[in-house]
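**Q** Got a predicted structure plus its sequence, pasted below:
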Amino acid sequence: MTFGERLRQLMAERGISQRRLAKLVPCNDGYLSKLARNLQVPSAEMAAQLDEALDAGGQLAALRTPPAVGRRVTVHGKYADEVAVTASGIGHHGPVAPELVGYFRQQLPGHYRADMWLGPHMLIPTVNAQTRLIQQLLRTADTPVRRGLLEMGVAYAALLGWLHQDAADLDQSEHWRTAALDMAHRHGDPELVGYALANKAMHAVDLRDGAAVIDYAHAALADEGRLSPKVRVLALVYLAHGYGYSGDRDAVDRVLDRAESLVDRVDDAHPWGNACRRTPRYMDIQRATAYGRAGAHADAVRLWDEILVDQPADYRRDTGVFRARQAAALAAAPDPEPEKVVEIAEGAADACTQTGSERLRGELAALPTHASAWAHSPHGRELVEIIASVT
C-alpha cells in the first residue's frame, strides 16, 4: 500500500475531509491532494504531522518512501511490471484447462464490486494481469475453451478500458476498448460485438465527441433483434448521451424511454455490463446526466434532487460523480443556488480525495465554467478554492 492510499483510507475511516485535515496540520489543500494521489512525497515532518492528526500510530511515516513494486510507472506505453513479465519469458505451456473459463467468470463480479470501493488505480494492476493472461491463454487453447476465453477477454478488456477511463488515461482506455472489440469479432457473437461497440461509445462520451457516440451506439444496435435487453439498454443509453451533446432534448427522451421499457427484462445471464441492474435509479441517473449535456439544467436539477436522496453509502465514487453533476446543473440553472453548489462541491471533493477517481476530478474541474454568472461572488471564489484543492 502506498502513502497516498493509506492517507485516503485514514481520512475516510476518521470521517475527516481534506479541507479539515489541511487546517488541522496545517498545510495547503492542493499539496495535501497531491500527497493523497501519490504525486508528491511528503517530508518526514509532514508525514509525522499527518500521523498525529489522524492518530495513525506511525503508519504514514512508515509509508513515506514510495514502494518500487506495483507503482504505475510506464515504459514506452506499458506498465513497468508488464515489461518485466514480458522480458522474463514466463508463459503458459501445455493444454488450457476448461475450468479456467469458470475461474475468470467467477472473479469478474468481485472486480466490479472492488471498483466501487477502491477506484481505478488500485484495481488496474490486477485486472491488467488477468486480461493479459487471458490473451496469452488464447494462443494455445482449443476451440471450445478458446470461445469461453474470448467472451471473458471481451469482459475483462472492457472493464480495463473503463478503469483507465475512470483514471483519465484515455489512450489506454481506447487501447483496451479496441482489444475488446477485436476479441468480440473473433468470437463472432453479435451480443459481444454489440457490447464492445457500446463500450466504444462510452469512451467517446468522455471525449465529448457526440457524433462518435451516436455512430458507435447505432452500430451496436445494427443487429438489435439478436441482442439481449441488457446490451440494447447500454447502447440506447449512450445514444441518448450522444443526442445530449448535440442539444436534442426530444431525442434524449425518446431513446431513454425505449431503454427504460427494457430495463425490467435485463437478467444476469452474463457477468458483464450489469450497471443497469446494479446501480440504483440507473435510468433516472442517465436521464439527468443527458439533460445536463443537452442544456436542460432545471429538469436535471429536479431529477438529481430525487435521485440523491437514497443513494447507497458505499457508492462513494459514483455518488460523488452524481453530486458533481448535480452541482453543475444547479450552477447553470436559470435560478442558480451558489451556496448549495459550494456545499455539494465540497462533499464531492472529499469523495474525490478518498477514491482517487480522475473522472470525478474532471467533473469537478468543469464546475467553474457552469458558474461563470457568479464567478466573482464570495461563493464563486470559494468554489474555485475547493476545485483547486483536488486538481
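**A** Structure received.

**Q** switch to C-alpha atoms for all contacts and neighbour counts from now on
**A** Noted.

**Q** What number of residues are in the vicinity of the nearest residue to G94 once chain neighbours are set aside?
**A** Nearest residue to G94, sequence neighbours excluded (CA to CA, 6 or more residues apart in numbering): T140, at 7.4 Å. Summarising burial for T140: neighbours were counted as other CA atoms under 10 Å, giving 15.

**Q** Check Q107 too.
**A** Once other CA under 10 Å is used to define contacts, Q107 is seen to have 13 neighbours.

**Q** E343 too?
**A** 15.

**Q** you'd agree the residue nearest to G94 is up against L133?
**A** No. Taking CA atoms under 8 Å as the definition, T140 is not a contact partner of L133, at 11.7 Å.

**Q** Where does the residue nearest to G94 sit: helix, strand or coil?
**A** Classification of T140 into helix, strand or coil gives coil, according to DSSP: H, G, I helix; E, B strand; the rest coil.

**Q** Just give the nearest non-adjacent residue to the residue nearest the centre of the chain, would you?
**A** Residue closest to the mean C-alpha point of the chain, counted by CA atoms, centre = their mean, is D166 at 3.3 Å. For D166, ignoring the flanking residues on the chain, the nearest one in space by CA to CA, 6+ apart is R359 at 4.9 Å.

**Q** show me what contacts the one you found?
**A** The neighbours of R359, taking CA atoms under 8 Å, 6 or more residues apart in numbering as the test, are Q165, D166, A167, A168, V321.

**Q** Can you lay out those residues as CSV showing distance to L308?
**A** Formatted as CSV, these follow (distance: CA to CA, whole Å):
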residue, distance to L308
Q165, 24
D166, 21
A167, 24
A168, 25
V321, 11
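
**Q** Just to be sure, which of those residues are found in helices?
**A** Q165, D166, V321 (DSSP state H).

**Q** what's the helix or strand for the nearest residue to the last one once chain neighbours are set aside?
**A** Setting aside the residues directly before and after it, V321 is nearest to L360 in space (CA to CA, 6+ apart), at 5.1 Å. Under the assignment given by DSSP states H and E, the secondary-structure element containing L360 is helix 358-365.

**Q** ok so, going back, any idea how many residues pack against the residue nearest to V321?
**A** For L360, using other CA under 10 Å, the count is 28.

**Q** Might one say that it is in contact with R316?
**A** No. Contact between L360 and R316 fails when scored by CA under 8 Å: they sit 10.5 Å apart.

**Q** in stretch 376-387, what's buried?
**A** Buried residues in stretch 376-387, counted by 16 or more other CA atoms under 10 Å: H379, G380, E382, L383, V384, I386, I387.

**Q** Dump those residues into JSON lines; add secondary structure and distance to A204 as well.
**A** Below are the buried residues of stretch 376-387 laid out as JSON lines (DSSP: H, G, I helix; E, B strand; the rest coil; distance: CA to CA, whole Å):
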{"residue": "H379", "secondary structure": "helix", "distance to A204": "33"}
{"residue": "G380", "secondary structure": "helix", "distance to A204": "31"}
{"residue": "E382", "secondary structure": "helix", "distance to A204": "32"}
{"residue": "L383", "secondary structure": "helix", "distance to A204": "28"}
{"residue": "V384", "secondary structure": "helix", "distance to A204": "28"}
{"residue": "I386", "secondary structure": "helix", "distance to A204": "28"}
{"residue": "I387", "secondary structure": "helix", "distance to A204": "25"}
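
**Q** Against that first model, consider the following:
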Amino acid sequence: MGRNDALRAARLRVGWRTVEQAATRITEHGQRLLDDRHFTVSARTWRRWEGERPGWPPEETAIVIHDALGRWPEDLGFTTPPGWIRPEHQEEQVKRRTFVSVTAAALVPGPVASQYVDPALIDYFQQQLEGHYRADMFLGPHDLIGTVSAQYQLIDKLVRSAKGETRRGLLRVGAAYAALVGWLYQDAGDMHGAAFWRGVTHEIAVRSREPHLVGYALVNQAQVRTDLGDGHAVADLCEAVLEDSHLLVPKVRIMAMQQQAHGASLTGDRNTVDRLIDQADGLLSRVDDDLPWGNACRRTPGYLEVQRATCYGRLGLGQEAVALWDQILTLIPETARRDRGVYLARHATAAAHAGAPDQALEIAQAAIGIAAETGSARMRRELLTLQQAMQPWQDAPVGRDLRDALAPVTEES
C-alpha cells in the first residue's frame, strides 16, 4: 500500500529484477538514446520513484523511460505536473495553435451587430489594397500578414451588414484581400495557411458572382499546387479556368496560361510550356481592365519571360534559362528586392545546371543577402534548390564557399 506498483510491475516485466539493476539499465539506455554519457539515474532515485511520492522525472528522463518501458511516466504511477504534454503530442499542439492563428481573421463567429455600410468603403479598401501590393515588393511576408488579415476581418464584418451592390463590392474586394493573405503565407513557407486562405478566396469569389474572381481564385489554388510539385493538379485547375475563357478578362486568362505552363514544367513537357507562354504573350497588349488585383503581368517587367525562365530552370535547361535571366535581371529595379532575390537564386541554379559553378556562386551572393533581410521562405527554398544543383562541386572550393555563404539562411529553414 502507498507504493508505486505500476513502475515496479513495468520494471519486472522487462526483466529488471532489482532496483539497482533497473537504475543501471535505464542509465545505459539513456546514454545510448540521448548520446550523452553524463545521463545517469541512481538506485536511490529509482527507489524513490517506486515509493509513495515518486514525483516527476525531468523531461529527458521521461523520454528515456518511455523508450525503455513503452509507457509514459503518467501511466507508471508518477505525479503528472500541470501543463505536461507528451512529446508526441507537442507538435500537434503547435500545429493547432498555428492553425488557430491562421484562421482567426477568417472564421469570426457571428452574428455581429448590424451597422450602416457606406459604399465609399469599397474604394477605400481597394486603395489600401494597392498599397499592400506595393509594400509586399519591399517587405517580407511576416510584416504584412497581420495587417492584411486584420483588414480582411473588418471587410468580413461589414459584408454581414451591407446590402445589394455594396455587399457584392465588398465581397469582391474581400476576395482580393484573402488572396493576398494566402500569398503572404505561401511566401512565408506556411503551405497549410496558404491553402486555407486560398480556399477562403475561392469561397468569397463564388459568393461575389464575379467570374473573373472565381478564375483568379482557382489560379491561386494552382499556385499552391505548383509549390507542392503537383503538376497534374495545376493543369486540372487551370484548364477549369480556361474552359470559360470567353467570360474572363485577358488578365485572368494570362494568369491561368502561365500557371498551367508551370504545371507542364513539373511534368517535363517543354513544348506545352512554350505554347502556353506564347499564347499568354499574345494577350498582354489586351490587358486594360481596372480590377485592383492580379496585376503582376502589368507591374512586373518581363513578366512572361520570368515564367518561361523559371519553367526552363525546372526542366533543367540550364543554358537557355541563364540566357533568359541575363536579360530579365537588367529590367528588374533594385527596389523590387524580394522578387529580384528570387530571380537571382533561380539564375544561380540555372548557371549550376549549365555547368558554371563559379558563376552560380557569384550570382547567389546577392540573393543570399536579400533572403536574410526579407525572411522569405520562398527565397530560402530557391537557395536550397541551388545547393542541390551544386552537389557535383560539393567537395571543391566553390562548393564549400557556397555552403558557408548559405549557412545563415538555410539553417533557418
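**A** Yes, it's here. No experiment lies behind these values; they were computed from the predicted model shown.

**Q** So what does G242 of the first structure match up with in the second structure?
**A** Using TM-score structural alignment, the partner of G242 of the first structure in the second structure is G263.

**Q** Also A259 of the first structure?
**A** Aligned partner of A259 of the first structure by TM-score structural alignment: A280.

**Q** contacting residues for its match?
**A** R253, I254, M257, Q258, L304.

**Q** Y303 of the second structure versus that one, what's the distance?
**A** The spacing between A280 of the second structure and Y303 of the second structure, counted by CA to CA, to the nearest Å, is 11 Å.

**Q** Also A321 of the second structure?
**A** 14 Å.

**Q** before we move on, what about L121 of the second structure?
**A** In terms of CA to CA, L121 of the second structure sits 32 Å off from Y303 of the second structure.

**Q** can you check Q223 of the second structure too?
**A** Distance of Q223 of the second structure to Y303 of the second structure, computed by CA to CA: 16 Å.

**Q** Between the two, tell me which one has more neighbours.
**A** Using other CA under 10 Å, the more surrounded residue of Q223 of the second structure and Y303 is Q223, with 27 against 16.

**Q** That one: what's its closest spatial neighbour, skipping adjacent residues?
**A** In space, Q223 of the second structure is closest to Q259, 6.8 Å off (CA to CA, 6+ apart).

**Q** need the contact list for that neighbour.
**A** Applying CA under 8 Å, 6+ apart, the residues contacting Q259 of the second structure are V219, A222, Q223, V234, C238.

**Q** how about the third one, what's its partner in the first structure?
**A** Matched to the first structure by TM-score structural alignment, Q223 of the second structure sits across from M202.

**Q** what's the burial count for the alignment partner in the first structure of E305 of the second structure?
**A** Superposed on the first structure with TM-score structural alignment, E305 of the second structure falls opposite D284. D284 of the first structure has 17 neighbours, counted by other CA under 10 Å.

**Q** hang on, D284 of the first structure packs against I307?
**A** Yes. Counting by CA under 8 Å, I307 is a contact partner of D284 of the first structure at 7.1 Å.

**Q** what residues are shared contacts of these two?
**A** If you check D284 of the first structure and I307 against CA under 8 Å, 6+ apart, no residue is contacted by both.

**Q** do you know how far A296 of the second structure is from N220 of the second structure?
**A** Applying CA to CA to A296 of the second structure and N220 of the second structure gives a distance of 13 Å.

**Q** I misspoke; the intended subject was D230 of the second structure.
**A** From D230 of the second structure to N220 of the second structure the distance is 14 Å (CA to CA).

**Q** who's more crowded, the two?
**A** N220 (30 against 18).

**Q** quick one: contacts for the more buried one?
**A** Counted by CA under 8 Å, 6+ apart, N220 of the second structure has contacts A179, R198.

**Q** Work out for me the element it sits within.
**A** With DSSP H and E as criterion, N220 of the second structure is part of helix 211-227.

**Q** what's the average distance of that helix to the first structure?
**A** By mean CA distance after the TM-score superposition for the first structure, the fitted helix 211-227 of the second structure averages 0.9 Å away from its aligned residues in the first structure.

**Q** circling back to that earlier point, so the match of G242 of the first structure touches D230, yeah?
**A** Yes. Using CA under 8 Å, G263 of the second structure is in contact with D230, at 7.3 Å.

**Q** Give me the neighbour count for whichever residue in the second structure pairs up with H121 of the first structure.
**A** Using TM-score structural alignment, the partner of H121 of the first structure in the second structure is H142. Look at H142 of the second structure: counted by other CA under 10 Å, it has 15 neighbours.

**Q** correct me, but H142 of the second structure touches D187?
**A** No. Counting by CA under 8 Å, H142 of the second structure does not reach D187; the two are 9.1 Å apart.

**Q** give the contact list for D401 of the second structure.
**A** L361 are the contacts of D401 of the second structure under CA under 8 Å, 6+ apart.

**Q** host element of the equivalent of R198 of the second structure over in the first structure?
**A** Per TM-score structural alignment, the equivalent position to R198 of the second structure in the first structure is R177. Using DSSP H and E, R177 of the first structure maps to helix 170-187.

**Q** go on, R134 of the second structure?
**A** helix 120-138.

**Q** Go through that helix and flag the buried ones.
**A** I122, F125, Q126, L129, H132, Y133, D136.

**Q** post-alignment, the host helix or strand of D284 of the first structure versus the second structure, mean distance?
**A** In this assignment (DSSP H and E), D284 of the first structure forms part of helix 282-294. Its matched residues in the second structure lie on average 0.9 Å from helix 282-294 of the first structure after superposition (mean CA distance after the TM-score superposition for the first structure).

**Q** Which neighbouring elements make contact with the helix or strand that comes right after that helix?
**A** Note on helix 282-294 of the first structure: by DSSP H and E, the next helix or strand toward the C-terminus is helix 297-307. Helices and strands touching helix 297-307 of the first structure, by 3 or more CA pairs under 8 Å, 6 or more residues apart in numbering; DSSP states H and E, are helix 282-294, helix 316-332.

**Q** among those, which is the most enclosed?
**A** Of those, the one with the most neighbours on average (mean count of other CA atoms under 10 Å) is helix 316-332, at a mean of 26.
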